[in-house]
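Colleague: mind looking at a prediction? Sequence and model below.
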Amino acid sequence: MLGRTAHGLFWMCRCLERAENTARLLEAGFHMALTRDVATAEEEWRSVIEAFGQRAGYENKHGTYTGHQAWNYLLRDPDNATSVLAMIGAARTNARAVRNAISGELWEAINESWMEISRLLARPLAQNSVGEAVQIIRRAGTVVHGAMSGSMLRNEGFHFARAGTFVERADCVARILDMKYYLLLPSLSYVGTSLDTGQWDQVLRSVSGDRAFRWLNAGRIDARVIVEFLVLDDRFPRSLAFCHTALREELAALARMHGREGESNALMRESATRLSDLTIDGIFERGLHDFLRHFTQANNAIAKGIAEDYRFLS
């Protein structure tokens, strides 16, 4: 497979996953901001913008963090190169470039999702439209994943696409956790309060993990248990452990098909070893922020390794 085709498949799914995860995080921030006073609500929106590394771009355009400005910046602002609208457009562009490598059903799912979301985000959204927009974006992600799972040949293209999905998903979940621990909580004095509990609940909702977590933990909201669930529980398909286990399998399949391993496989084994040796006590003793920072760096290094191993720019 040509490097540019592999690149298109990988980034097709990274862009789709980023769009869906942006919508998920926006939804969590939206619900949290609705329950706060004006000053606290601005802090909530600042944390959401910062979680995706978009603070500089946002502040170049806006001087305050009102909800209307924040959600429109994340969803559709033409000056935001990583808005949901931009990411859906980039996913469609990549899908069109690799149409010979994907199924007709997958192309239709991506193209129809792009048309629906483009119409939805053609003009700024009012508060009463945000919930509907988030649901449509999340549903688009579900439809595309279903089309890929149900219609694509399990060849190189499938594995490159899946690798892109899990690289991006791991990055987003790590960012959401870091946002909660260092940005959302105003003060250590709030730990254990209703504000703290409410924020952790929204973190679970933002990764669609609230029902699974309650089923496993009888509804108990506790920071350590939630972090353990989102980092180490490989039964949950958005945990860091699950994402990197799945990513390792996709890279191993690609190595078998190419008859050799690359730098990305070596980096993946190192990450898997680190995660398998971790305990929740060890994470908190080290510091959650420090752990997440190193995990994100390792995840980015793996993504770069994939690009170099398979010559994405060739």
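Modeller: Cool, the structure landed.
Colleague: make it CA atoms for all contacts and neighbour counts henceforth
Modeller: OK.
Colleague: which residues in the chain form strands?
Modeller: In the chain, no strands are defined using DSSP state E.
Colleague: spit out the contact partners of the most centrally placed residue in it.
Modeller: For the chain, the residue nearest the mean C-alpha position is C172 (3.3 Å; CA atoms, centre = their mean). Remark: with contacts taken as CA atoms under 8 Å, 6 or more residues apart in numbering, C172 is in contact with 18, 21.
Colleague: just E156 next, same as before
Modeller: Counting by CA under 8 Å, 6+ apart, E156 has contacts 1, 254, 257.
Colleague: name only those of those residues that count as buried.
Modeller: L254 (16 or more other CA atoms under 10 Å).
Colleague: from the contacts of E156, which is closest to A122?
Modeller: A122 lies nearest to M1 out of those, by CA to CA, at 36.6 Å.
Colleague: who touches the closest one in this structure?
Modeller: E156.
Colleague: so where do the helices sit in the stretch 1-150 of the chain?
Modeller: For the stretch 1-150 of the chain, the helices defined by DSSP state H, counting those that start in this stretch occupy 3-34, 38-51, 55-61, 67-75, 84-97, 104-120, 127-151.
Colleague: show me what the shortest one is packed against.
Modeller: What it means is helix 55-61. In terms of contacts (3 or more CA pairs under 8 Å, 6 or more residues apart in numbering; DSSP states H and E), helix 55-61 is packed against helix 38-51.
Colleague: 10 Å - rerun?
Modeller: Judged by 3 or more CA pairs under 10 Å, 6 or more residues apart in numbering; DSSP states H and E, helix 55-61 is in contact with helix 38-51, helix 67-75.
Colleague: dropping in the other structure now:
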Amino acid sequence: MLSRTADSLFWLGRYIERAGNNARGLQVALRMASLTRDAAVRDSAWRALLIASGCAPGFAATGAEPTQEAVVRYLAADPSNPSSILSCIEAARRNARAVRTALTVDMWEAVNETWSEARRTTAATFAPDNLPGFLDWVKSRTVQFNGAYADTMLREEAWRFVRLGTTMERADNTARVLDVHHHAIADAEQDGAVAYVQWQAILRSVSALRAYHWVFHARLEPRRIAELLILRPELPRSMIACYARIEETLEGIAAAHGGRRGECHRLAGEMHARLRFGRIEDIMAGGLHDFLTATIDRNLQLGRQIQDFYLQA
């Protein structure tokens, strides 16, 4: 497979996943803002969302205050933000078009129809009354795309690179969501309604609230939330589940290339092993924030190594 084809497939998976992650994050921030009359708490929720999405530096450069209206506009529709939902859909379609023959009909239709509908959005789409419906639509379209490539692609190289991009983006998002709320997780003394809402927000951001209750059959506890999102392989969006798929996918690509491996394979194996043999007690004792920031940095390094080894022409 040509490196430029692999690059387009990889970023197709990443951009679709990023659009869905931003939609979930906006839904959670809207819910948190609606549950309080404290302006400081509301502003904190929007700042946290900007940090979790990796868009805080870009938003700061606009000079705007992190109000609901400004953050929604920047993360949902701003064309100057390459990670806004509409920008992600545009970039996904551009990458899909470049590798049209490598996609199944269902995949192409999922991307192209999403792009066509996204082009019909107006300022009214992002008004408070209409925004929840738009965010639900984005989530449903990302699920449709993920289902299309999971159910219709041959388990060959094209599928592996889409899967690799999707899973890399997902692992990064889970780590960032946890890290931006690490105080709510690490502070064992924190309790009350505000803490409970924050704990719910973490789980809702990765669609894991029901999964938590299914796994633990208990009320929300910060240590268990961290355990679920970091070390429980049953949860598809947990960090350990993501890195298991990343390592497996890279091994599949290496096998298809005669066993040729590089630094990206070593890094992926190291990150998976660190989680596979990790214990939540040790992670919490060593500092949750330090653990998560190190993971985010390693994920960025892994992405660069994948780019260098497979995706550069």
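Modeller: Received, thanks. Quick caveat: nothing in here was measured; it's all calculated off a predicted structure.
Colleague: could you find the closest non-adjacent residue to the counterpart of Q305 of the second structure in the first structure?
Modeller: Counting by TM-score structural alignment, Q305 of the second structure corresponds to G305 in the first structure. Ranked by CA to CA, 6 or more residues apart in numbering and with sequence neighbours excluded, the top spatial neighbour of G305 of the first structure is S264, at 4.5 Å.
Colleague: for that neighbour, what are its contacts?
Modeller: When contacts are counted by CA atoms under 10 Å, 6 or more residues apart in numbering, S264 of the first structure touches 248, 251-252, 255, 270, 301-310.
Colleague: by neighbours, which of these wins?
Modeller: I306 (24 neighbours; other CA atoms under 10 Å).
Colleague: excluding its backbone neighbours, what's nearest that one?
Modeller: Once flanking residues are discounted, I306 of the first structure sits nearest to S264: 5.3 Å by CA to CA, 6+ apart.
Colleague: and the one you found, what pairs with it in the second structure?
Modeller: Aligned partner of S264 of the first structure by TM-score structural alignment: C264.
Colleague: relative to Q301 of the second structure, how far out is its match?
Modeller: C264 of the second structure sits 9 Å away from Q301 of the second structure, going by CA to CA, to the nearest Å.
Colleague: now D179 of the second structure
Modeller: 18 Å.
Colleague: could you do K139 of the second structure as well?
Modeller: 28 Å.
Colleague: check contacts around the nearest residue to A254 of the second structure once chain neighbours are set aside.
Modeller: What sits nearest to A254 of the second structure in space, not counting adjacent residues and going by CA to CA, 6+ apart, is R260, at 5.4 Å. Contact analysis of R260 of the second structure by CA under 10 Å, 6+ apart lists 251, 253-254.
Colleague: buried residues in stretch 273-287 of the first structure?
Modeller: Neighbour-count burial for stretch 273-287 of the first structure, counted by 16+ other CA under 10 Å, picks out 275, 280, 283.
Colleague: swap in stretch 225-235 of the first structure?
Modeller: Under the neighbour-count criterion of 16+ other CA under 10 Å, stretch 225-235 of the first structure has 226-234 buried.
Colleague: tabulate those (TSV), appending distance to G131 of the first structure.
Modeller: Formatted as TSV, these follow (distance: CA to CA, whole Å):
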residue	distance to G131 of the first structure
I226	25
V227	27
E228	29
F229	26
L230	24
V231	28
L232	30
D233	29
D234	30
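Colleague: closest one of these to A163 of the first structure?
Modeller: For those, the closest approach to A163 of the first structure (CA to CA) belongs to D234, at 16.8 Å.
Colleague: what count of nearby residues applies to A70 of the second structure?
Modeller: Burial measure for A70 of the second structure: 16 neighbouring residues, criterion other CA under 10 Å.
Colleague: what does it align to in the first structure?
Modeller: Match for A70 of the second structure (TM-score structural alignment): Q69.
Colleague: I'd like the helices and strands packed on helix 55-61 of the first structure as a markdown table, with distance to A163 of the first structure appended.
Modeller: A markdown table is the format used below for these (distance: least, CA to CA, whole Å):
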| stretch | distance to A163 of the first structure |
| --- | --- |
| helix 38-51 | 22 |
| helix 67-75 | 25 |
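Colleague: of all those, which lies closest to V144 of the first structure?
Modeller: Short answer: helix 67-75, nearest of those by CA to CA, at 19.0 Å.
Colleague: quick one: average offset of the closest one versus the second structure, please.
Modeller: Compared with the second structure after fitting, helix 67-75 of the first structure has a mean deviation of 0.9 Å; criterion: mean CA distance after the TM-score superposition for the first structure.
Colleague: measure the match of S264 of the first structure to L300 of the second structure for me?
Modeller: 11 Å.
Colleague: quick check: neighbours shared by these two?
Modeller: Counting by CA under 10 Å, 6+ apart, the contacts common to C264 of the second structure and L300 are I306.
Colleague: how close does the residue located most distally from the centre of the first structure sit to F158 of the first structure?
Modeller: Checked against the mean C-alpha position of the first structure, the extreme residue using CA atoms, centre = their mean is G259, at a distance of 30.9 Å. Here G259 of the first structure is placed at a distance of 17 Å from F158 of the first structure (CA to CA).
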